[in-house]
Structure formats: structure tokens, C-alpha cells
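Participant: Got a predicted structure here, sequence first:
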Amino acid sequence: MHHAHGGLSRRVSLIHPTALVDPAAELADSVAVGPYAVIGPRVRIGARTQVGAHCVIEGDTRIGEDNRIFQFASLGAAPQDKKYAGEPTRLEIGDRNTIREFCTFNTGTVQDAGVTRVGSDNWIMAYVHVAHDCVVGDQTVLANNATLAGHVQVGDHAIIGGLTGVHQFCRIGAHAMVGFGSHVSQDVTPFTMVDGNPLGARGLNTEGLRRRGFSPARVAALKRAYRLLYRQGLTLEAALAALDALAAEGGEGAGDVRALRDFVAASRRGIAR
């Protein structure tokens, strides 16, 4: 933990003398903090994370290890929610994330679980907004100006294009890809490519799946599932039954088809078709 009046250790040299780090903040010895950064009393930061110049990290915020936070990010500020009345809510960020300039991640609200959560190994570009109560998984890419409203869920390996807005309570499934400038007001199913305004499904994210090591058999099963859901004019009820039958056939892709089916069945806002 850093104390401003401690001896001249290697620790002190990693925190720029102009940074304002509250004595109650808990920073691992290997955390680097750039000039004019402000870190509040309820912030905990793990080993080797780098905090750039002019960042403000406040609120009840826990940040893991090996993150690179670029200049001018604002993490842990109060939610942009008129109902928020100062309740104790949190922001949790995992490990090995890249968080670029001018990102704004807010703490949660008591109307939800009270926590905004960003996982690990995410590539988050400049001007990204992660609102209160969002849950972002691992290995995602959020391009410049991707904007997540409150309570949005983003699955592992999802990619959200630049200048894309996601309506509150929407879910974006694992391995989905949302093209730039899209208006997302319904759920985006896993493994799917969507874009536009109004949003439309454009196909299976086959290239992304291949890059992540999906076998040809898994991709083929998902192609069949995609056709059932999007291309055969089935009602949602009929499509779910058809996906059940496809998953029941077994084989390598059965788990993927089941995941897709369960995501659709759990949708409260409807899926983008």
C-alpha cells in the first residue's frame, strides 16, 4: 500500500508525485499511476495494473491485475440514473483488460444487483460507456464509442462495432458480432452477426468461430440452427422446438445449439430477427 510520507522506496517511484492517491486506497506495490490521476478511498487495484495520466477512479471500485488504463478514463463514478440516491454500489473489473482514453464505467444501482461488472482480457477502445449494472464477459472487443445503457449483458468473445448504441436490458450473446453504427434494441443471439438500424441478422459469425477453434462439425450444427431460427419463417415457438430437436441429435455441436436455444428462450425483449 502506498503512503505518501513513506521512505523513498521503488514503490513511490511508480506513483507520479502529482497523482492524488487517497491513503485509504489499496494499491498493490507494482501498480503504476500517472501524473494528475485521482484515486479515491474505496478503490482497490491489483498487481501491475497501469493507470494513465488524468484518470479518475472513485467509488467502491475493484480492479484486478495487469490492466492497462489509458489517460482520461473515469471509472467508478455514480450511475447516470435519476433514481440513484447515493446507495453503496460497486464496480468490478477483472484482469488484463485494455481500457482506452475517455472510457466511462459507472457503479451499479440497488434496482439491480448493485454491481457493474467487466470481466478479463477485454479490448475496450476509446469513449466506450459501460453504464450501471452492465455485465461484460471476457475476451470481448468494444470499439470506439460503443455505448452500453444500464443493465446490458455482453457475452464472452462478443464484438461490438464503433458508434453502436445498446438499449437498456438488452443482452448480446457470446461470440456475436454487432456491426458499426448499429441500433441494438433487442437481444442479439450468440454466434450471430447483426447490424443496421433497424437491426437485422446477417448470418452466422463463422469466421469468428473458426478463429476461436470451433471445429467444422460445431460450425455446421450452428449453421443448421441459424437457418431454423432466421431463415425458415418459423414462429419463435416452432423455432425453439426445432432447436430442441437439433440439440437432441447429439454430436459435437449439441452444446452450442442448446446454448443458442436457451438464450432465445430466456429473452425478455425479443431477439433481433
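Facilitator: The structure has been received and is ready for your questions. Keep in mind that what you see is a predicted model, and the values were worked out from it rather than measured. Numbers count the residues shown, from 1 in each chain.
Participant: alpha carbons only for contacts and neighbour counts from here, please
Facilitator: Will do.
Participant: Stretch 17-32: how far from the chain's middle?
Facilitator: Chain-centre distance of stretch 17-32: 26 Å, with Cα atoms, centre = their mean, to the nearest Å.
Participant: quick one: buried residues of it?
Facilitator: Using 16 or more other Cα atoms under 10 Å as the test for burial, stretch 17-32 gives 19-22, 25-32.
Participant: One more to weigh against that first structure:
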Amino acid sequence: MNQPLAYVHPGAKIAKNVVIEPFTTIYSNVTIGEGTWIGSNVTIMEGARIGKNCNIFPGSVISAVPQDLKYDDEDTLTVIGDNVTIRECVTINRGTTDKMKTVIGNNCLIMAYCHIAHDCIVGNNCIFSNNSTLAGHINVGDYVVLAGMTAVHQFVSIGNHAFVTGGSLVRKDVPPYVKAGREPLSYVGINSVGLRRRGFTTEKIREIQDIYRMLYQKNYNNTQASDLIEAEMEATPERDEILQFIKNSHRGIMKGYFKSN
């Protein structure tokens, strides 16, 4: 680690085999796990908890104070899991009194110039492509892919295994297993390619397609469709996950392409 041109506050807890490149600044109240590499010109501010075997590229700023006028210097955190790659000039802000932390799960790839605001909770195995931006208080499930220049509105939820096409404006909740595209953002199918890559069987993919066909391609409102799905389709973890997501949606789920938005 011994880089005379990097500044590491004596109050930071750094594992022995962490590599910190020149011109990086690490504040007090920071923890960095084993095997992590911190590139040059990175700033890691108070409240950062960074896991093992992460790679943080030059220009990134981790755990800066929230861009929220209500923030009043509360003692909050940014928690980053293991095996996370954070590319150039990414900014991740720490939490506010809402959740007291911003969280990035394990095995995520956050590409260059992404911004993740305060109180976002991001699951495992996510990929955020270049310039994707999360406003505050957003929940993102596991295996979510945001293509480049996606902008997500505050308080939105995105379900597990969802794929959002590039340049999208995400104003409504995106249910699990779907592809979201067009403007305004709409259901354009299920994420069958991603599901196959992750070992979902043809039968399971067909089951998920049938659920969303009933939700988005019939003339039912969300309540009617949910009741029919529950009554007519066999109970499975995927079915129940989709129904629970719809039930818990605060902003409302995105529409189907052929419905009025």
C-alpha cells in the first residue's frame, strides 16, 4: 500500500494488502477490505465501508455528503460490497436520515460517470452502464442492467433481473424480469436473454411470459390482472414475487406499450 503521494487518514481502517495509488485521499471513518485496489485521484470520504476485492478507478468520489438540502451532517454511511468495480469518475453519496446509508451489493459493475445518490439500495450482480444516474431513495434488485444514460426518478423501485434500455427516463416502478424501453418507458417483453444466461429454464421463462401477458396485453387494470394471476396461475416464487412487487409499488408500475401512458 505504501504510496507516499496518497493521503490516508490515521483513523481509516485499511486491510494490509489494499493497493492505494498516488494522489488518492482517504478520510477518517473509512473501512476498506482485503484485496481492494484504489486508483489514483480517488476521494473516499467519511462513512465509506468498502468490501473485499473491489476496484475503484481514477476520479471517483465515494461517500461524499448527500446533494440534499435537508441533510444536516448526520453520521451516515456508504456501504459497498465485495468484488465491486467502480469505473472512472463515478460518484456515490452517503445516506440521510431516511435509510442512514447508501448500499451497493456484491459483484456489481458501475461504469464511468454513473451517479448513485443518497439512500439508494442496489442489489447484487448489477450492471450500470456509462452515465446512468440514480436519484435519491431508489431500490434496485439483483441482476438489474441499466444501459447507458439511463436516468431513474427518486423513490422508484426496479425489480430483480430487469433490463432498462439506453437513454431511458424511469419515472415509474419497473417490475422483475422485464425489459423496459421506449418513451415513455414501457413494458417491451421479458428479459429472456438475461434469464437464460442465469440458468432459468424454458418452462420458467414461459411462465413469466404468461404472467406479463395477462398483466400487460389484456384489457385489465393492475388490480384485475393481479387477481386473475393469483387465481388462475400456479403459485411459484416468481409469480409471488411479481404480485408482491405490484402490490408494494408506491409510484405505480410502468405501463404496457399499447396502453395509454
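Facilitator: Everything's here; your move. On a predicted model such as this, the values are computed, not experimentally measured, just so you know.
Participant: TM-score of the superposition?
Facilitator: Here the TM-score for the pair of chains, by TM-score structural alignment, normalised by the length of structure 2, is 0.96; 255 aligned residues with a Cα RMSD of 0.9 Å.
Participant: about what we covered before: okay if I get the buried residues of stretch 17-32 of structure 1 as a markdown table plus secondary structure and distance to residue 69 of structure 1?
Facilitator: Output for those, formatted as a markdown table (DSSP: H, G, I helix; E, B strand; the rest coil; distance: Cα to Cα, whole Å):
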| residue | secondary structure | distance to residue 69 of structure 1 |
| --- | --- | --- |
| 19 | coil | 15 |
| 20 | strand | 16 |
| 21 | strand | 16 |
| 22 | coil | 18 |
| 25 | coil | 17 |
| 26 | strand | 17 |
| 27 | strand | 14 |
| 28 | coil | 15 |
| 29 | coil | 17 |
| 30 | coil | 14 |
| 31 | coil | 11 |
| 32 | strand | 10 |
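Participant: Please render those as TSV that adds distance to residue 166 of structure 1 to the earlier fields.
Facilitator: Listed next are these as TSV, based on distance: Cα to Cα, whole Å:
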residue	distance to residue 166 of structure 1
19	34
20	34
21	34
22	35
25	33
26	33
27	33
28	35
29	38
30	36
31	33
32	33
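Participant: Out of those residues, flag the one nearest to residue 110 of structure 1.
Facilitator: Proximity of the buried residues of stretch 17-32 of structure 1 to residue 110 of structure 1 (Cα to Cα) peaks at residue 25, which lies at 23.8 Å.
Participant: counterpart of stretch 184-200 of structure 2 in structure 1, which residues?
Facilitator: Matched against structure 1 by TM-score structural alignment, stretch 184-200 of structure 2 falls on residues 198-214.
Participant: Need the distance between the two termini of the matching stretch.
Facilitator: End-to-end distance for stretch 198-214 of structure 1, by Cα to Cα, to the nearest Å: 30 Å.
Participant: try stretch 136-152 of structure 1
Facilitator: Its first and final residues considered, stretch 136-152 of structure 1 spans 8 Å by Cα to Cα.
Participant: quick one: it aligns where in structure 2?
Facilitator: Stretch 136-152 of structure 1 maps onto residues 122-138 of structure 2, going by TM-score structural alignment.
Participant: where's that stretch relative to the chain centroid, distance-wise?
Facilitator: Mean C-alpha position of stretch 122-138 of structure 2 versus that of the full chain (Cα atoms, centre = their mean) differs by 3 Å.
Participant: ranges for the strands of the stretch 151-261 of structure 2?
Facilitator: Per DSSP state E, counting those that start in this stretch, the stretch 151-261 of structure 2 carries strands over the ranges 151-152, 157-158, 163-164, 169-170, 178-181, 186-190, 255-256.
Participant: Could you tell me where the first one falls in structure 1?
Facilitator: Residues 165-166 of structure 1 are where strand 151-152 of structure 2 aligns, with TM-score structural alignment as the criterion.
Participant: show me what contacts residue 121 of structure 1?
Facilitator: Applying Cα atoms under 8 Å, 6 or more residues apart in numbering to residue 121 of structure 1 gives the contacts 94-98, 138-140.
Participant: ok, back up a step: could you dump the strands of the stretch 151-261 of structure 2 to TSV with distance to residue 98 of structure 2 and mean neighbour count?
Facilitator: As requested, those are exported to TSV (distance: least, Cα to Cα, whole Å; neighbours: other Cα atoms under 10 Å):
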stretch	distance to residue 98 of structure 2	mean neighbour count
strand 151-152	18	22
strand 157-158	16	29
strand 163-164	26	28
strand 169-170	21	22
strand 178-181	28	24
strand 186-190	29	21
strand 255-256	28	20
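Participant: can you map out the helices along structure 2?
Facilitator: Secondary structure of structure 2 (DSSP state H): helices at 192-197, 202-216, 222-232, 237-248.
Participant: can I get these in JSON lines with mean neighbour count and distance to residue 56 of structure 2?
Facilitator: Converted to JSON lines, the helices of structure 2 look like this (neighbours: other Cα atoms under 10 Å; distance: least, Cα to Cα, whole Å):
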{"stretch": "helix 192-197", "mean neighbour count": "16", "distance to residue 56 of structure 2": "26"}
{"stretch": "helix 202-216", "mean neighbour count": "17", "distance to residue 56 of structure 2": "36"}
{"stretch": "helix 222-232", "mean neighbour count": "15", "distance to residue 56 of structure 2": "42"}
{"stretch": "helix 237-248", "mean neighbour count": "16", "distance to residue 56 of structure 2": "33"}
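Participant: who wins for proximity to residue 119 of structure 2 among these?
Facilitator: helix 237-248 (18.4 Å).
Participant: circling back to that earlier point, export the strands of the stretch 151-261 of structure 2 to CSV and tack on distance to residue 114 of structure 2?
Facilitator: Shown next, in CSV, are those (distance: least, Cα to Cα, whole Å):
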stretch, distance to residue 114 of structure 2
strand 151-152, 10
strand 157-158, 17
strand 163-164, 15
strand 169-170, 15
strand 178-181, 19
strand 186-190, 23
strand 255-256, 26
